[in-house]
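Chemist: Got a sequence here, can you model it:
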Amino acid sequence: MSDSTQAPYTLRDGLNVAIYDWPLPMRQRPRAAVLIVHGLGEHAWRYDTVAQRLNEWGFFVRAYDQRGHGESGGARGVLPDEDTLLDDLEEMVDDTRRHICQAWACPLVLLGHSMGGLVAATFVQRHVAPVDALVLSSPALDTGMTAFQKRLTRLLYRWAPDLTVSNGLDANGISHDPAQVAAYRSDKLVHDRISARLAQFIDSNGPRVVAAAPTWAVPTLLMYAGADRLVRPEGSRAFAAVAPSALVHSRCFDGLFHEIFNETDPSPVYAELRAWLDDRAPA
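Modeler: This next block holds a predicted model:
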């Protein structure tokens, strides 16, 4: 366990979300603040190991449980509005800039995984608020939904947007490490709920991010699993193929499953992340 802190944060609509901070030792200036956005059905504390590693490298780390997830309020997997997760992230970015980045005169890096990667990428694509760099881990740019599933999602979105069903994610696809799969399955804060509105957000915004790739303007590291069974790696490949190479660096980890930081040997993933961060936020 690392020396992290947990605190409630009240959003504009009165909902309380849980924020986790992994600060550096007193008076040590962080190289940057890294804000982590977790994936569908999970929660921020699952990134404790990632946060500890970033701490060791000299980064302040913050993560939060998105609404309807983890220790945060809200019905599981339900959104009051299709863009609510973007609005919530804007508040997290603004608060992190005011209390961390401005205090230490350091840049802000977004790190999003899976659905969180889509939320972070959409946030950047729409220019909701400025960020200095973006890291995407197996982002949900292509869910692989069939034509029938897409039609059903649109129908439910119109008539029953808050109706939740199982997200259908197979835990065996998160990692080759049986211990990671067992921990995921036994985690009481992990859930499998997804509403029609949330499904519509994911399905509609992935293609929009890919379409915006040629005009991408934020330094981005895209890391994705070549053997991903939860989201299609073709979405990341399509983004990388047309994004400006001067700003977007991509790396496919052949053979890895969805949670690249939780694989049996994540050292190549961490090495890629560290090398990229060293170039963007020198020690």
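Chemist: drop to CA atoms for contacts and neighbour counts, all remaining ones
Modeler: OK.
Chemist: where do the strands sit along the stretch 151-283 of the chain?
Modeler: Listed from the start of the chain, the stretch 151-283 of the chain has strands (DSSP state E, counting those that start in this stretch) covering 164-166, 193-195, 220-225, 248-253.
Chemist: Adding mean neighbour count, write these out as CSV.
Modeler: Listed next are these as CSV, based on neighbours: other CA atoms under 10 Å:
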stretch, mean neighbour count
strand 164-166, 14
strand 193-195, 22
strand 220-225, 24
strand 248-253, 18
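Chemist: Can you lay out the ones you listed as a markdown table showing distance to residue 135?
Modeler: Listed next are the strands of the stretch 151-283 of the chain as a markdown table, based on distance: least, CA to CA, whole Å:
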| stretch | distance to residue 135 |
| --- | --- |
| strand 164-166 | 28 |
| strand 193-195 | 25 |
| strand 220-225 | 5 |
| strand 248-253 | 10 |
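Chemist: Pull the residues that contact stretch 212-227.
Modeler: 124-125, 131-139, 233, 236, 239-240, 242-244, 247-260, 269, 273, 276 (CA atoms under 8 Å, 6 or more residues apart in numbering).
Chemist: and what of stretch 132-139?
Modeler: 107-118, 120-121, 218-225, 231, 233, 236, 258-260.
Chemist: just to revisit the earlier point, for the strands of the stretch 151-283 of the chain, which one sits closest to residue 72?
Modeler: strand 193-195 (14.7 Å; CA to CA).
Chemist: Summarise which helices and strands the closest one is packed against.
Modeler: The contact analysis (3 or more CA pairs under 8 Å, 6 or more residues apart in numbering; DSSP states H and E) places strand 193-195 against strand 164-166.
Chemist: Just the contacts of stretch 132-139: which are in helices?
Modeler: Judged by DSSP state H, the contacts of stretch 132-139 include 115-118, 120-121, 233, 236 as members of helices.
Chemist: ok so, going back, buried ones among the contacts of stretch 212-227?
Modeler: For these, a burial check counting by 16 or more other CA atoms under 10 Å picks out 124-125, 131, 133-139, 233, 236, 239-240, 242-244, 248-253, 256-260, 269, 273, 276.
Chemist: one more, for comparison:
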Amino acid sequence: MRDYQKRTFASHDGLELFYRHWPATDSGQPRRALVLFHRGHEHSGRMAHLADELELPGFDIFAWDARGLGQSHGPRGDSPSFGTSVRDVQTFIGHLRERHGLAEEDMVVLAQSVGAVLVATWAHDYAPNIRALVLASPAFKVKLYVPFARPGLKLLRALRGNFFVNSYVKARFLTHDPARIASFEADPLITRPISVNLLLGLYEAAERVVADAQAIQIPTQLLVSGADFVVHRKPQEQFFERLGTLRKELHVLPGFFHDTLGERDRGPVLERVRRFVLQQFEQPPARPSLLDADRIGASCAEAEALATPLPARSLRGLYWRLTRAGLKIGAHLSRGVKLGFDTGFDSGSTLDYVYRNTPGGMGRLGRLVDRTYLDSIGWRGIRQRKLHVEELLRLAMARLREAGRPVHILDIAAGHGRYILEALQGVEPLPESILLRDYSELNVRDGQALIEAKGLDQIARFIEGDAFDRADLAAVAPRPSLAVVSGLYELFGDNQQVGNSLAGLAAAVPPGGYLVYTGQPWHPQLELIARALTSHRDGQPWVMRRRSQAEMDQLVAAAGFRKLEQRIDEWGIFSVSLAQRVDG
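Modeler: Have a look, this model is predicted:
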């Protein structure tokens, strides 16, 4: 039996999480790691048998206890949100990289059930550079058995707030292995209650990831239990069919219950896992290039479909005409909707209004309509993006100060610049200079007024500028040590255009400087936006081409930046990343 060490790490919010580490026993091998994520309700001890049974002596093996489970801290069976738990995964991988000296490309992640959904969501949202994924019976859709259970849970949560439900699953329906059944029933660390917030968040994330699995480019092995009483098989098969990687394999295991990796006859299955893991290290890590994803692929086809007018007499065409008409009526009541039609729903003026988040309009009804508008999921995501931009700006400024370097900020499409200026609250010392640019004379005027209102006109100025003029960006003076691109590239689907802009920034930012950039890997209202809202560009339909996080990161890397940190909202819509300019 391989010995393990008990360890802990502080997650992103400071909560202490527990994990086990089985050091490699074959020191003659290059550093490699297998990272295990357990089922819901369980803990790392339930996967400890795999450290020996997989027969991978050259691998360090790690297994965590998710927050609220096992020996990790946090309320039992709960998490502030599913997205919080996904970010725990990102933090754990970062800890393994920093504490144990492991490169991401030398890690394989193996996860089961709820853990597999956490990991699949992380792979989609954060685009990690790990070597491979092995997912066993991912709980993309739990069998609740009670009719209308999910709507009922949503209703009860709206009435009662968060509450807990107990797992109905008996050990004998998880595995045929008598020893596993007995150990499950006697295990004091099993946590049967799960919060409804976490359960509903699991459903929502799973639906998103299954629908957009094409964004996952990581080599993946999927194990599906053939007699699973706990989760549905169809979403697992849909996920596999849509996976973006060409290096993928599916194994349906007849007669297996839900505890796939703990089943009685698991030996041959574990041999398949072992073979798949070792095969990934027989060749250098590789990902398909996504630099031409604007011209071929799923997001290109999606954007082209959204840009194609619907037949005038079709039901969908009628529906969206009525939706546009309703919004036009709303513009007479809601200040925000009117501003969107006047300046574009993607304009700097609209975004500044959304940031301020104060409803206005004609009377009480108008403010109510405006409140509903401001509370739409897209605008909630935008406000969270602003907070993430400010957080990473402060982080980058602190790192520059620690390195003894001056802080010269450049934002190439700042809108009104509110997120830059409000990020400076409490920052000492202030940056040496701030240069805000925008194509719009209106944004420049209002942004300069905001600079003066905040008393920053001694260090900050606002000028007109083209964010896609490579030579102009490269010539910016003083050279920026911290460049920012927020909410711009999402509006332009052409990768060459974005690449030129990034190349200009790479020429301007010296090695060791930083870049904060945003992305939009997902949006649940793309058709509403394309069919009913208008852009700042001459009132044309606002058609967006989504970029996966992997695509956006490749564009940034091609320009000469190395990604360091990332944040993303609870809904997986808007990401914010911090990268550093590398030599060469």
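Chemist: TM-score for these two?
Modeler: Taking TM-score structural alignment, normalised by the length of structure 1 as the basis, the two superposed chains have a TM-score of 0.91; 282 aligned residues with a CA RMSD of 2.2 Å.
Chemist: hmm, back to that, closest one to residue 281 of structure 1 among the strands of the stretch 151-283 of structure 1?
Modeler: strand 220-225 (13.0 Å).
Chemist: Off-centre distance for that closest one?
Modeler: The chain centre lies 12 Å from the centre of strand 220-225 of structure 1; the measure is CA atoms, centre = their mean, to the nearest Å.
Chemist: Check stretch 77-92 of structure 2 too.
Modeler: For stretch 77-92 of structure 2, the distance to the chain centre is 12 Å (CA atoms, centre = their mean).
Chemist: Stretch 132-142 of structure 1 too?
Modeler: Using CA atoms, centre = their mean, the offset of stretch 132-142 of structure 1 from its chain centre is 7 Å.
Chemist: In structure 2, point out the residues matching that stretch.
Modeler: Under TM-score structural alignment, stretch 132-142 of structure 1 corresponds to residues 131-141 of structure 2.
Chemist: and residue 2 of structure 1, helix, strand or coil?
Modeler: Using DSSP: H, G, I helix; E, B strand; the rest coil as the criterion, the local structure at residue 2 of structure 1 reads coil.
Chemist: For residue 281 of structure 1, list the residues it contacts.
Modeler: Counted by CA under 8 Å, 6+ apart, residue 281 of structure 1 has contacts 31-32, 107.
Chemist: Nearest to the spatial middle of structure 2, which residue is it?
Modeler: Taking CA atoms, centre = their mean, the centroid of structure 2 lies closest to residue 125, which sits 2.8 Å from it.
Chemist: Which of the helices or strands spans that one?
Modeler: helix 114-126 (DSSP states H and E).
Chemist: after that helix comes which helix or strand?
Modeler: Past helix 114-126 of structure 2, the next helix or strand by DSSP H and E is strand 132-136.
Chemist: between that following strand and strand 248-253, how big is the angle?
Modeler: 20 degrees (axes from the mean of the first three to the mean of the last three CA atoms, to 10 degrees).
Chemist: what sits up against the host helix or strand of residue 102 of structure 1?
Modeler: If you go by DSSP H and E, residue 102 of structure 1 is part of helix 102-104. For helix 102-104 of structure 1, the surrounding residues in contact (CA under 8 Å, 6+ apart) are 29-30.
Chemist: So which of the strands of the stretch 151-283 of structure 1 is nearest residue 59 of structure 1?
Modeler: strand 220-225 (16.6 Å).
Chemist: Mean distance between the closest one and structure 2 after superposition?
Modeler: When structure 2 is overlaid, strand 220-225 of structure 1 sits 0.7 Å from its aligned residues on average, using mean CA distance after the TM-score superposition for structure 1.
Chemist: and that strand with strand 133-137, angle?
Modeler: Using the same axes, to 10 degrees: strand 220-225 of structure 1 against strand 133-137 is 10 degrees.
Chemist: quick check: the stretch of helix or strand residue 556 of structure 2 belongs to aligns to which part of structure 1?
Modeler: Using DSSP H and E, the element containing residue 556 of structure 2 is helix 549-558. Across structure 1, nothing matches helix 549-558 of structure 2 (TM-score structural alignment).
Chemist: ok so, going back, can the ones in helices among the contacts of stretch 132-139 of structure 1 go into a markdown table with extra columns for distance to residue 171 of structure 1?
Modeler: Shown next, in a markdown table, are these (distance: CA to CA, whole Å):
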| residue | distance to residue 171 of structure 1 |
| --- | --- |
| 115 | 15 |
| 116 | 17 |
| 117 | 19 |
| 118 | 20 |
| 120 | 23 |
| 121 | 24 |
| 233 | 17 |
| 236 | 21 |
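Chemist: what about residue 80 of structure 1, which SS state?
Modeler: coil.
Chemist: ok, it to residue 88 of structure 1 distance?
Modeler: Distance of residue 80 of structure 1 to residue 88 of structure 1, given as CA to CA, to the nearest Å: 12 Å.
Chemist: of the two, who's got more company?
Modeler: residue 88 (16 against 13; other CA atoms under 10 Å).
Chemist: out of everything not next to it in sequence, what's closest to the more buried one?
Modeler: Distance criterion CA to CA, 6 or more residues apart in numbering; nearest residue to residue 88 of structure 1, sequence neighbours excluded, is residue 11 at 7.2 Å.
Chemist: Then residue 119 of structure 1?
Modeler: residue 86 (6.5 Å).
Chemist: just checking, what packs against the helix holding residue 125 of structure 2?
Modeler: strand 33-37, helix 82-100, helix 196-211, helix 549-558.
Chemist: burial of residue 5 of structure 1, as a residue count?
Modeler: 11.
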